[in-house]
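> Provided below are the primary sequence and the corresponding predicted coordinates.
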Amino acid sequence: MKGGSRLARAVGADMRMGSMTAAPSLAQLAGPPQHYLGGISLRLLAMVSLSFMFVLVKYVDAAGVHIVESLFWRQALVLPFLLAWVMATSGLASLRTRRIGAHARRMVMGLTGMACNFGAMILLPMAEATTISLSVPIFAVIFAAILLGEATGWQRWSAVIVGFVGVLLVLDPIAGFAGGFGGDHGVGTLVALSGAIMTALITIAVRDLGRTENAATIVFWFSLLSMIPLGIALPFVITPHDGREWLLLAGLGFLGAVVQMSLTGALRLAPVSVVIPMDYSSLLWSIAAGWWFFGTLPADTTWIGAPLIVASGLFIAWREHRRHIDRPKEVAA
């Protein structure tokens, strides 16, 4: 996202808005057509699939499978599902890319974020880990201001502060510091927070890639490139599996493919500010799944902090949507 060229400035400006303006721009000419309802539907599908995928993550961990091996099979098993879909639709030629460097950077961020999210789900109750992950829009505002130079007014900064209060309530730092953030719960909260920060960066990167690459191409190169570091580490952690464990790993791969395709497709079809609010539906799914499969419910602090995080994120999304609507009117005036 470095300045100095018209393309970088055009892409940067469009990403700061989170959508396309009415005025013609290079990003509009090169980007895919927008379909808000389709983007919202794909994001909702991703949230449902993600909740069930994390149920499998916990089952796989309980079976004694190392997290690195889980990540390997989750990525490796995405590829056949993805290739079958591509061959039946756009053809293998659609996977060609001239942006291998951008895909490599997205892979590093994506793999790091995925490892943090897997770790958070293993160490924390599902609802608590999901609540912390919902702080992504808060960090996205901060990164937009720092990395993209976006002018952020007092209203969005106020929403960020409210959201951070919610995050602190969920993290319960007083109890954490008293215990030195030790144990699974303390480490889990820090891992979940790291995952939210990385996911905010990934959202920006995927939105940028989506201007020239389709969803299948982005997911394919992410999965394929991630095989390099995961493949190197696999021999040190792999263990034999029975039929049930292989079935769990296959389900992990299938749901992973659905999640990645849906998330990436949603960001291609609609602006970040439109699809991000759908992420809050994952809290309902995670509460239900955590109770049904594991008999766990959110901690008391989560019930208090979650509404603040959700309110903050929804306000940020609403402000982005309003800026998208108002800016063409200002230009026309």
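Looks like it came in fine.
> CA only for contacts and neighbour counts going forward, please
Fine.
> surely residue 106 meets residue 204?
No. Judged on CA atoms under 8 Å, residue 106 makes no contact with residue 204 at a distance of 9.9 Å.
> who's more crowded, the two?
residue 106 (24 against 20; other CA atoms under 10 Å).
> one more structure, for comparison:
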Amino acid sequence: MRPLRGIALKLASVLVFIVMASMIKATAPHVPAGQSVFFRSLFAIPVIVAWLAWRRKLATGLKTANPMGHLWRGIVGTLAMGLGFAGLGYLPLPEVTAIGYAAPLLTVIFAAMFLGEEVRAFRISAVVLGMTGVLIVLAPRLSLTPDAAGMAEAFGAMLVLGGAVFAALAQVFVRRLVQTEATAAIVFYFSLTATALSLVTLPFGWVWPTPLEATLLAGAGLLGGLGQILLTSSYREADASLVAPFDYASMLFALAIGYFIFAEVPTLAMLGGAALIVTAGILIIRRERKLGLERARQRKAMTPQG
């Protein structure tokens, strides 16, 4: 284990994903979300395949024992991506990032509902705290002011929140898949499924992108594949409980890119709500780490000695 290397890889993946989202946002006024999903997914595939070939795991990394599990994960994951990309056209990048933090909080709830995971008072309290932060971020956008801009922002907020719901459901499917599937297979088949599913949106207004838009979309796909590789590599170098909190560095990157690239000035409500969400997420991660250590000690105590 190399914890510092793991942290560095995690931070690199977070930065890459935020830059990817920025590229999608830059094309959002003209390019439909479904078309963005297509480019993001298609151009990630060669990056992932090249990485597997370099690691000499191309033959074994793509084997699957649960093709239907990959399909369902692909459906909900594609919906999450599409809704999130659509929301980027209506809301500032930091707000989209903050609302997206609802996904791991909702995963706790869905894991209890669908996987039978035990959720005690501490995690429930953390989820409530985090969702309060989400409501604080959402509140200014849901005032439903009669002007068109206010309605558009409310619609965008609902898109991003819907994306977070589907992202949480996707994580539930991933938790099932990891019991039988390699990480490489999960990543590859998601990109493949998302590419195919995004074509369903073709009749709903795809456009011919400008050279700049095409470059940004292709770049977003390449960065998406690279980000996934960096993320996977970070978890090989350090414990998940150590690197997971660095997900929230994405807010710092989003604030900087939003301000300097898109001239987006964060509101106090957004900053305050995001702070609550990040606090709740870190509390849940620390609790998961503590429970994991306790389970490990129990297993060690039950293992016959000698």
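Structure's in. What do you need? Since the model is a prediction, treat every value here as computed from it, not as a measurement.
> helix, strand, or coil at the residue nearest to the spatial centre of the first structure?
Note on the first structure: the residue nearest the mean C-alpha position is residue 199, at 4.7 Å, using CA atoms, centre = their mean. When classified by DSSP: H, G, I helix; E, B strand; the rest coil, residue 199 of the first structure comes out as helix.
> tell me the counterpart of it in the second structure.
When the second structure is aligned by TM-score structural alignment, residue 199 of the first structure is paired with residue 167.
> ok, now which ones touch its match?
76, 77, 80, 81, 103 (CA atoms under 8 Å, 6 or more residues apart in numbering).
> what's residue 11 of the second structure aligned with over in the first structure?
Using TM-score structural alignment, residue 11 of the second structure pairs with residue 44 in the first structure.
> swap in residue 85 of the second structure?
Aligned counterpart of residue 85 of the second structure in the first structure: residue 118 (TM-score structural alignment).
> number of nearby residues for the nearest residue to residue 16 of the first structure once chain neighbours are set aside?
Nearest non-adjacent residue to residue 16 of the first structure, counting by CA to CA, 6 or more residues apart in numbering: residue 150, 6.0 Å away. Per other CA under 10 Å, the neighbour tally for residue 150 of the first structure reads 17.
> how close does residue 150 of the first structure sit to residue 17 of the first structure?
Using CA to CA, to the nearest Å, one obtains 9 Å as the distance from residue 150 of the first structure to residue 17 of the first structure.
> just give me the match in the second structure for residue 233 of the first structure.
Match for residue 233 of the first structure (TM-score structural alignment): residue 201.
> ditto for residue 308 of the first structure
Residue 308 of the first structure maps onto residue 276 in the second structure, by TM-score structural alignment.
> is it true that its match touches residue 130?
Yes. Using CA under 8 Å, residue 276 of the second structure is in contact with residue 130, at 5.7 Å.
> who has more neighbours, the two?
residue 130 (28 against 19).
> identify the residue of the first structure aligned to that one.
Matched by TM-score structural alignment, residue 130 of the second structure corresponds to residue 163 in the first structure.
> how much space separates that match from residue 76 of the first structure?
Relative to residue 76 of the first structure, and taking CA to CA, residue 163 of the first structure is found at 36 Å.
> equivalent analysis for residue 299 of the first structure, please.
Taken as CA to CA, the span from residue 299 of the first structure to residue 76 of the first structure is 35 Å.
> which one's more surrounded, these two?
residue 76 (19 against 12).
> and whatever residue of the second structure lines up with that one, how close does it get to residue 14 of the second structure?
Using TM-score structural alignment, the partner of residue 76 of the first structure in the second structure is residue 42. Separation of residue 42 of the second structure from residue 14 of the second structure (CA to CA): 20 Å.
> one more: residue 225 of the second structure?
Applying CA to CA to residue 225 of the second structure and residue 14 of the second structure gives a distance of 13 Å.
> so between these two, which is more surrounded?
Using other CA under 10 Å as the criterion, residue 225 of the second structure and residue 14 rank with residue 225 on top: 28 against 23.
> touching, the more buried one and residue 49? I think so.
No. At 9.5 Å, residue 225 of the second structure does not count as touching residue 49 under the criterion of CA under 8 Å.
> follow-up on the earlier one: so the residue nearest to residue 16 of the first structure sits right up against residue 140, yeah?
No. Assessed by CA under 8 Å, residue 150 of the first structure is found out of contact with residue 140, at 11.0 Å.
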